[in-house]
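In: need coordinates for the below:
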Amino acid sequence: MGPVKFNGAVMDNTSIFRADPSPEVDAAWDLLSAEGFEIITVSSDAISLSGHDPRLGVKAPASWFVPDSGRPRSVHHQSSTDENGAQYIAQIDVFHQIHCLDQLRRQINYDYYYGDKWGDNPPPQHMSHVKHCIHILLQNLMCHADVDIVPHNWVHYPDLHQKGRPYAEPLADFSIVKQCRDFEELLSWAKQNVVPDLAHK
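Out: Next comes the predicted model:
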């Protein structure tokens, strides 16, 4: 896809992903993190290319596949089976990352999501999950280490004066332009290739 200009405004809350908690906000996040955070199947070669050992992987059961085709019971599928006809359970990492970001969003709105359930004493597993998500997102940011520049622009305040002159200050302009992957296309692919209904059973 072509260049994309980010919305880096600090005070602009027009995006639903910046809105206060509500069922509508949860539904928007779920479209990105829950429905996409599901199981696909991949070949042993794909497992090896990811730096893992297929011998340790979980093989997808035969009941997941269309008889005599080797294809999962979904609309499309891209990966081939290995020499033994096996495929392996996997997920696409970006959906886990979005899930983790959503967990942090929920954590800063703790009372709304967890107050009635846990009060001021969330269980250790919950906090371990939150810390896991922070660490996962940090590692991904450091791994991809975005080196796009953030310019600084003069912002003028005609109603404010300093030493008799209109006040101005340099501020970072986070609305930068990036070359992005087509996330909507990836999300569509993931939904087409998911093992149907498995994640919500």
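In: C-alpha only now, for contacts and for neighbours.
Out: Fine.
In: tell me the helices and strands packed up against the lengthiest helix in the chain.
Out: The single longest helix within the chain, with elements called by DSSP state H, is helix 124-144. Using 3 or more C-alpha pairs under 8 Å, 6 or more residues apart in numbering; DSSP states H and E, the elements in contact with helix 124-144 are helix 93-108.
In: name the helices or strands packed onto the very next helix or strand once past the helix it packs on?
Out: Next in sequence after helix 93-108, counting helices and strands by DSSP states H and E, comes helix 110. Of the remaining helices and strands, none touches helix 110 by 3+ C-alpha pairs under 8 Å, 6+ apart.
In: re earlier: report the buried residues of the longest helix of the chain.
Out: Buried residues in helix 124-144, counting neighbours by 16 or more other C-alpha atoms under 10 Å, are found at 130, 133, 134, 137.
In: what angle do that helix and helix 93-108 make?
Out: 130 degrees (axes from the mean of the first three to the mean of the last three C-alpha atoms, to 10 degrees).
In: can you count the residues close to residue 189?
Out: 16 (other C-alpha atoms under 10 Å).
In: in whichever helix or strand it is part of, what's buried?
Out: Taking DSSP H and E as the definition, residue 189 sits inside helix 183-193. Across helix 183-193, burial judged by 16+ other C-alpha under 10 Å covers 187, 189, 190, 191, 193.
In: with stretch 161-178 instead?
Out: In stretch 161-178, counting by 16+ other C-alpha under 10 Å, buried: 173, 174.
In: compute the first-to-last residue distance for it.
Out: This stretch, stretch 161-178, spans 36 Å end to end (C-alpha to C-alpha, to the nearest Å).
In: before we compare anything, build this one as well:
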Amino acid sequence: MEAPKMDVKGYYQLSQSEQSNQDESSMNSSESSKYESIKRNIWKLCWCAALFCSVCLNALLLSQSSEYTSSKELTLSKYANLAQNVPTSRNYSSIYSSLDRSEADAAWEKLQLDIEAGWVALEDRHSESIGLPHSVRWPWDDSKGIYILSAAHELHCVYVLRTFINNVNDGEKDFRYSHGHAAHCIEALREVVMCAADDYPLYKGALNAAAGKENPRAGFGTVKMCRDWKKLVAWAKEHTACWQEAKTDDLEDKFKKCPDDSRPWERVVNHS
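Out: Purely as a prediction, here's the structure:
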């Protein structure tokens, strides 16, 4: 019996068809994989973009918040160019309030030097450029006016009141400063406090830094930003009027204590 012949042509066509289907299926699968890959990449890109925008937005908000809260600290004072950038804790206790009189007296006498340094002699042209009114003439150069810095005047008033209180406490009859002088200082300090109108809320009670204290002070331990006192004194000494608190009837003798040991009275300048 003759063996049946294989339909090579039909087999070939069938094989081609199956191969075509396989290729098409493979192609579809590949395209599907590419599509899924593209879709995943798009989602990743969108997620990264959203994250980037979020980080930028938060950084911007933080920057604006920081600028807002620190704007006061970064603003320089008009005359000595001082910034409020010195963190200072409210402790209400220092060598200046020590009950050891000799220790406190020594500390205050050192501060007296800073108060004296607060008397400055400024040229009229400079005073006019920063909006200051003319002042009494400096005896060694009539193109300069004599001014006392507000901080020096206020600290002088604290010095006066401390001295007055100690005189009363010690039962002395001869006071270094008069009652009228003390009353003037009370008024000067009242004006300063009410002008500043500091609105910082001070916490009360034995909490926070005051935890465990028997007589906690309001706001104990809270930090405030201050100007650099040493920089103010340094600026004042650059414009010194050579003033000293001396008991003398000769006004000019009060302006003969220069921090740099110069002697401007030996070269008096008269522009009139």
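In: give me the TM-score for this pair.
Out: A TM-score of 0.62 describes the superposed chains when it is computed by TM-score structural alignment, normalised by the length of the first structure; 155 aligned residues with a C-alpha RMSD of 3.3 Å.
In: out of the buried residues of helix 124-144 of the first structure, what pair is the most spread apart?
Out: 130 and 137 (10.8 Å; C-alpha to C-alpha).
In: mind listing the shared neighbours of these two?
Out: residue 100 (C-alpha atoms under 8 Å, 6 or more residues apart in numbering).
In: give me the mean distance between the helix holding residue 189 of the first structure and the second structure.
Out: Compared with the second structure after the fit, helix 183-193 of the first structure shows a mean deviation of 2.1 Å (mean C-alpha distance after the TM-score superposition for the first structure).
In: and that helix, how far out from the chain's middle?
Out: Distance, stretch centre to chain centre, for helix 183-193 of the first structure: 13 Å (C-alpha atoms, centre = their mean, to the nearest Å).
In: would you confirm that residue 166 of the first structure contacts residue 155?
Out: No. Here residue 166 of the first structure does not reach residue 155: they are 10.7 Å apart, not a contact under C-alpha atoms under 8 Å.
In: from the buried residues of helix 183-193 of the first structure, which is closest to residue 13 of the first structure?
Out: Closest to residue 13 of the first structure, out of all of those and judged by C-alpha to C-alpha, is residue 187, at 24.4 Å.
In: how about the contacts made by the closest one?
Out: So residue 187 of the first structure contacts 32, 36 (C-alpha under 8 Å, 6+ apart).
In: that one -> the second structure?
Out: The alignment partner of residue 187 of the first structure in the second structure, by TM-score structural alignment, is residue 233.
In: could you do residue 40 of the first structure as well?
Out: Per TM-score structural alignment, residue 40 of the first structure is aligned with residue 120.
In: mind checking the SS state of that match?
Out: Here residue 120 of the second structure is recorded as strand under DSSP: H, G, I helix; E, B strand; the rest coil.
In: got the contact list for it?
Out: 146, 147, 148, 149, 236, 237, 239, 240, 241, 242.
In: could you pull out the strands for the second structure?
Out: 86-89, 119-123, 137-138, 141-148, 223-226 (DSSP state E).
In: which of those is buried the deepest?
Out: Stretch with highest mean neighbour count among these: strand 119-123 (a mean of 23; mean count of other C-alpha atoms under 10 Å).
In: from the chain's centre, how far out does that strand sit?
Out: Relative to the chain's own centre, strand 119-123 of the second structure is displaced by 26 Å; criterion: C-alpha atoms, centre = their mean.
In: how about stretch 28-42 of the second structure?
Out: That offset, for stretch 28-42 of the second structure, works out to 57 Å (C-alpha atoms, centre = their mean).
In: kindly report the same for stretch 43-58 of the second structure.
Out: 34 Å.
In: again with stretch 205-219 of the second structure
Out: Counting by C-alpha atoms, centre = their mean, stretch 205-219 of the second structure is centred 26 Å from the centre of its parent chain.
In: got the end-to-end distance for it?
Out: OK, stretch 205-219 of the second structure end separation, C-alpha to C-alpha: 9 Å.
In: my read: residue 135 of the second structure touches residue 148, true?
Out: No. Contact criterion C-alpha under 8 Å: residue 135 of the second structure and residue 148 do not qualify, at 10.2 Å.
In: in a markdown table: the strands of the second structure, plus distance to residue 177 of the second structure.
Out: Compiled in a markdown table, those are given as follows (distance: least, C-alpha to C-alpha, whole Å):
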| stretch | distance to residue 177 of the second structure |
| --- | --- |
| strand 86-89 | 31 |
| strand 119-123 | 20 |
| strand 137-138 | 25 |
| strand 141-148 | 19 |
| strand 223-226 | 30 |
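In: report the contact partners of the residue most central in space within the first structure.
Out: For the first structure, the residue nearest the mean C-alpha position is residue 98 (2.0 Å; C-alpha atoms, centre = their mean). By C-alpha under 8 Å, 6+ apart, the residues touching residue 98 of the first structure are 32, 33.
In: gap between it and residue 28 of the first structure?
Out: 12 Å.
In: what do you get for residue 189 of the first structure?
Out: When residue 189 of the first structure is compared with residue 28 of the first structure (using C-alpha to C-alpha), they lie 18 Å apart.
In: would you map the helices across the second structure?
Out: Counting by DSSP H, the helices of the second structure are 8-74, 101-117, 124-129, 150-169, 179-196, 229-238.
In: possible to save the ones you listed as a markdown table with distance to residue 85 of the second structure?
Out: Below are the helices of the second structure laid out as a markdown table (distance: least, C-alpha to C-alpha, whole Å):
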| stretch | distance to residue 85 of the second structure |
| --- | --- |
| helix 8-74 | 6 |
| helix 101-117 | 20 |
| helix 124-129 | 26 |
| helix 150-169 | 17 |
| helix 179-196 | 18 |
| helix 229-238 | 11 |
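In: quick check: which of these is nearest to residue 223 of the second structure?
Out: Per C-alpha to C-alpha, nearest to residue 223 of the second structure of the helices of the second structure: helix 8-74, 13.2 Å.
In: with that, I have no additional questions.
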